[in-house]
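Colleague: quick one, what's the 3D model for this:
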Amino acid sequence: MAENYYTQNKSEILSIVEEQGFMSTLDLDTLLKELKDKRLVSLSLSYDDFFSKLLDDELIMHSIKIRNVVKARYTLRKIFNIYDFTYSLESRSFFPMFTSLNIQGLSNFREKFVFVSKERSQRSDFKSKNIKQDAIDNAFSKKPRMTQARDRINGFNVVMLESNNTEEIEIIQYGKYKVSSVNRAFVEVISNIQYFKSPEDVIEQFRKIKDQLDIDKIFDVIKKFDFVYPYYQLAGFYLEKIGVNKDKLNIFYEMKSTLKFYTVKNKEIYSFDDHWNIYY
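Modeller: Below is the predicted model:
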């Protein structure tokens, strides 16, 4: 009887599964309950038997290992979509930085690197903001650290990040995905420069889309991120370099500290911009 129900309704069942895209084992179990409610499969059909039937009907598994935990997703779709796959890996996730810009058609920079992020449910308290120059100099003399939460799949480098809780400021809906707006992506990129070759590459990419940027919204994102380091002046430095008139950057200049800051860590020789107090 279980076999007959599945066989009789196979076309509809497989259409539903394919429509779901990438699914976890929990998603498949929930779907089985829904199919039973719709009387598309027998009430006696076990999860193992249901899963076995889907495998017979060419259910595909794709997986990556993140911090020694295998994240497997199942689909009937023959064409692999990296964004659909990575978006399914975490609930309440979004695409940050250049991945967001690439999805929005604003860039194709480092498109083989796919960043997916989620915000912590509670905001973490940062250390004291009474940071001293020698602490900054010491931190930026060291090689940058990158997350170990990454793996490769189908030629893509998947990097999973976690950010502080910012109440999703400037996270927008773009089609079926949540992504960082161009303004949030700008702040994410300049504060995670270790993932993007060099400041010069970042400047080149944002120069192409500078008219998409909103100075006030960038300021609001930096304020909400509540950085320990002096990122207002770093943002002003980058915005001037990408072609924004210095006269429009007063809100950043007014927040400039006496501290000298850096575009990137562990550079052999730096130049210095005394207007923004930035080593670059």
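
Colleague: contacts and neighbour counts: CA atoms only from here.
Modeller: Will do.

Colleague: OK, contacts around the closest residue to residue 86 other than its chain neighbours?
Modeller: Using CA to CA, 6 or more residues apart in numbering and skipping the chain neighbours, the partner closest in space to residue 86 is residue 116 (6.8 Å). If a contact means CA atoms under 8 Å, 6 or more residues apart in numbering, then residue 116 has 86-87, 93-96, 99, 158-161 as its contacts.

Colleague: let's see it at 10 Å
Modeller: By CA atoms under 10 Å, 6 or more residues apart in numbering, the residues touching residue 116 are 83, 86-87, 89-90, 93-97, 99-100, 158-162, 179.

Colleague: buried members of those into PyMOL, please.
Modeller: The PyMOL command for the buried members of the contacts of residue 116 (criterion: 16 or more other CA atoms under 10 Å) is given here:
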select buried, resi 83+86+87+89+93+94+95+96+97+99+100+158+159+160+161+179
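
Colleague: quick one more, to check against the first:
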Amino acid sequence: MAGKSRFIIAESSIKSFFKQSLQNVFSREQLNGIFEERRAAWNLPIATNSVRFIDQLQKRGILTKTEILFDGYLNNKERYITDSANVFEVAVSLVNKSYLSHYTAVFLNDLTNQVPKTIYVTFEQSKKAAGNSQLKQEAIDAAFSKPQRRALTEAKYGDFSFLILNGMNTGRTGIHTIENVPVTNLERTLIDITVRPSYAGGVYSVLEAYQNALPRISLNKLVATLDNLNFIYPYHQAVGFYLERAGYSGKKLENLRSRKKEFKFYLTYEIQEKDFSEDWQLYFPKGM
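Modeller: Next up, the predicted model:
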């Protein structure tokens, strides 16, 4: 009883701590750390360990435990959330140093009014030594004649799905925070959905995002980000095509247009009926 009574005495302070915290989603390990750091300030008895502390947080309605079950290579996760937690905070808590991307970032950057039911969570691979693979037209044709590869690690969370993407190492290029959630910025988002259009609802949704981005986009930042990402494939041809179709015109677009176009490229994967842009040396869906 003594342990319980001391927790109740400290309850208002404990509630205030979690209410004032910028973090709304916690792992058990994080709660263990908070317990060790704050137990003296909250005057919790020696008999109270972190297991009992976490149990009291749930019993007193301060945090709610939720379990997230994965299909794929990730282990199932348990998270403890406040009443203020949203689905995006839960999603980005699942993998260390991850951020939200693709259509989720389209929504969070105000490029669509459609609330995504699939939340895209990207974590980056470790840095690898630069390869010396040379691009060939036959290899490009073969790769884009097939469906886009899709991530296999997914979890259900209420009405939402979390899709975990193992992205290339970029040094977290173009990541900013929106309401304390790390997410790709406007320019990085446009590039990511150009590279993986099926993670944004397809090429027409990508074009709509470009159109909605025009009043706010920095072409200097977009091109700098594209160059920094240093893709093997000539994605500048696809980016330029989208910008032009979205209604952008200007010196930076002409700079993109004047870049070397050694290969014929594709706007998306597995195009059934296609047209070809001479300007951008790019195949795109017929009628687009």
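
Colleague: quick one: TM-score?
Modeller: Overlay of the two chains. TM-score (TM-score structural alignment, normalised by the length of the first structure): 0.90; 278 aligned residues with a CA RMSD of 2.1 Å.

Colleague: so where does the residue nearest to residue 86 of the first structure fall, helix or strand?
Modeller: If you go by DSSP states H and E, residue 116 of the first structure is part of strand 113-119.

Colleague: same question, residue 16 of the first structure
Modeller: Here residue 16 of the first structure, judged by DSSP H and E, is contained in helix 10-20.

Colleague: what's the answer for residue 191 of the second structure, then?
Modeller: Going by DSSP H and E, residue 191 of the second structure is in helix 186-195.

Colleague: filter the contacts of residue 116 of the first structure down to just the ones in strands.
Modeller: 93-94, 158-162, 179 (DSSP state E).

Colleague: circling back to that earlier point, contact partners of the helix holding residue 16 of the first structure?
Modeller: Contacts for helix 10-20 of the first structure (CA under 10 Å, 6+ apart): 4, 6-7, 23, 27-28, 31-32, 35, 40-41, 53-54, 57-59, 74-78.

Colleague: so which residue is dead centre in the second structure?
Modeller: Nearest to the mean C-alpha position of the second structure, by CA atoms, centre = their mean, lies residue 100 at 1.9 Å.

Colleague: if we can go back for a sec, against the second structure, where does the strand holding residue 116 of the first structure fall?
Modeller: Alignment of strand 113-119 of the first structure against the second structure: residues 118-124, by TM-score structural alignment.

Colleague: post-alignment, the matching stretch versus the first structure, mean distance?
Modeller: Superposing on the first structure and averaging over aligned pairs (mean CA distance after the TM-score superposition for the first structure), stretch 118-124 of the second structure comes out at 2.2 Å.

Colleague: can you give the distance from that stretch to the centre of its chain?
Modeller: Relative to its chain's centre, stretch 118-124 of the second structure lies at 4 Å (CA atoms, centre = their mean, to the nearest Å).

Colleague: repeat for stretch 245-263 of the second structure
Modeller: Counting by CA atoms, centre = their mean, stretch 245-263 of the second structure comes out at 27 Å from the chain centroid.

Colleague: next, residue 170 of the second structure: secondary structure please.
Modeller: Here residue 170 of the second structure is recorded as coil under DSSP: H, G, I helix; E, B strand; the rest coil.

Colleague: for the equivalent of it over in the first structure, what are its contacts?
Modeller: Alignment note (TM-score structural alignment): residue 170 of the second structure maps to residue 166 of the first structure. By CA under 10 Å, 6+ apart, the residues touching residue 166 of the first structure are 119-123, 221, 223-226.

Colleague: adding distance to residue 139 of the first structure, write the residues you listed out as a markdown table.
Modeller: What follows is these, written out as a markdown table (distance: CA to CA, whole Å):
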| residue | distance to residue 139 of the first structure |
| --- | --- |
| 119 | 25 |
| 120 | 24 |
| 121 | 28 |
| 122 | 26 |
| 123 | 23 |
| 221 | 24 |
| 223 | 22 |
| 224 | 23 |
| 225 | 20 |
| 226 | 19 |
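
Colleague: and the two most separated of the residues you listed?
Modeller: 121 and 223 (18.8 Å; CA to CA).

Colleague: the helix or strand hosting residue 139 of the second structure packs against which elements?
Modeller: Element membership for residue 139 of the second structure (DSSP H and E) is helix 137-144. Applying 3 or more CA pairs under 10 Å, 6 or more residues apart in numbering; DSSP states H and E, we find helix 137-144 of the second structure packed against strand 265-266.

Colleague: what does the strand it packs on correspond to over in the first structure?
Modeller: Residue span in the first structure matched to strand 265-266 of the second structure, by TM-score structural alignment: 261-262.

Colleague: the matching stretch vs the second structure, average distance?
Modeller: Mean for stretch 261-262 of the first structure is 0.7 Å (mean CA distance after the TM-score superposition for the first structure).

Colleague: pull up the gap between the counterpart of residue 204 of the first structure in the second structure and residue 170 of the second structure, please.
Modeller: Residue correspondence to the second structure (TM-score structural alignment): residue 204 of the first structure is matched to residue 208. Plainly put, residue 208 of the second structure is 26 Å away from residue 170 of the second structure if you go by CA to CA, to the nearest Å.

Colleague: which stretches of the second structure form strands?
Modeller: Under DSSP E, the second structure gives strands at 25-26, 64-68, 70-71, 77-81, 99-100, 118-124, 153-157, 160-167, 175-178, 181-184, 265-266, 274-277, 282-285.

Colleague: tell me the most buried of the ones you listed?
Modeller: Scoring these by mean neighbour count under mean count of other CA atoms under 10 Å gives strand 99-100 as the most buried, with a mean of 27.

Colleague: the first structure: matching residues for that one?
Modeller: Matched against the first structure by TM-score structural alignment, strand 99-100 of the second structure falls on residues 94-95.
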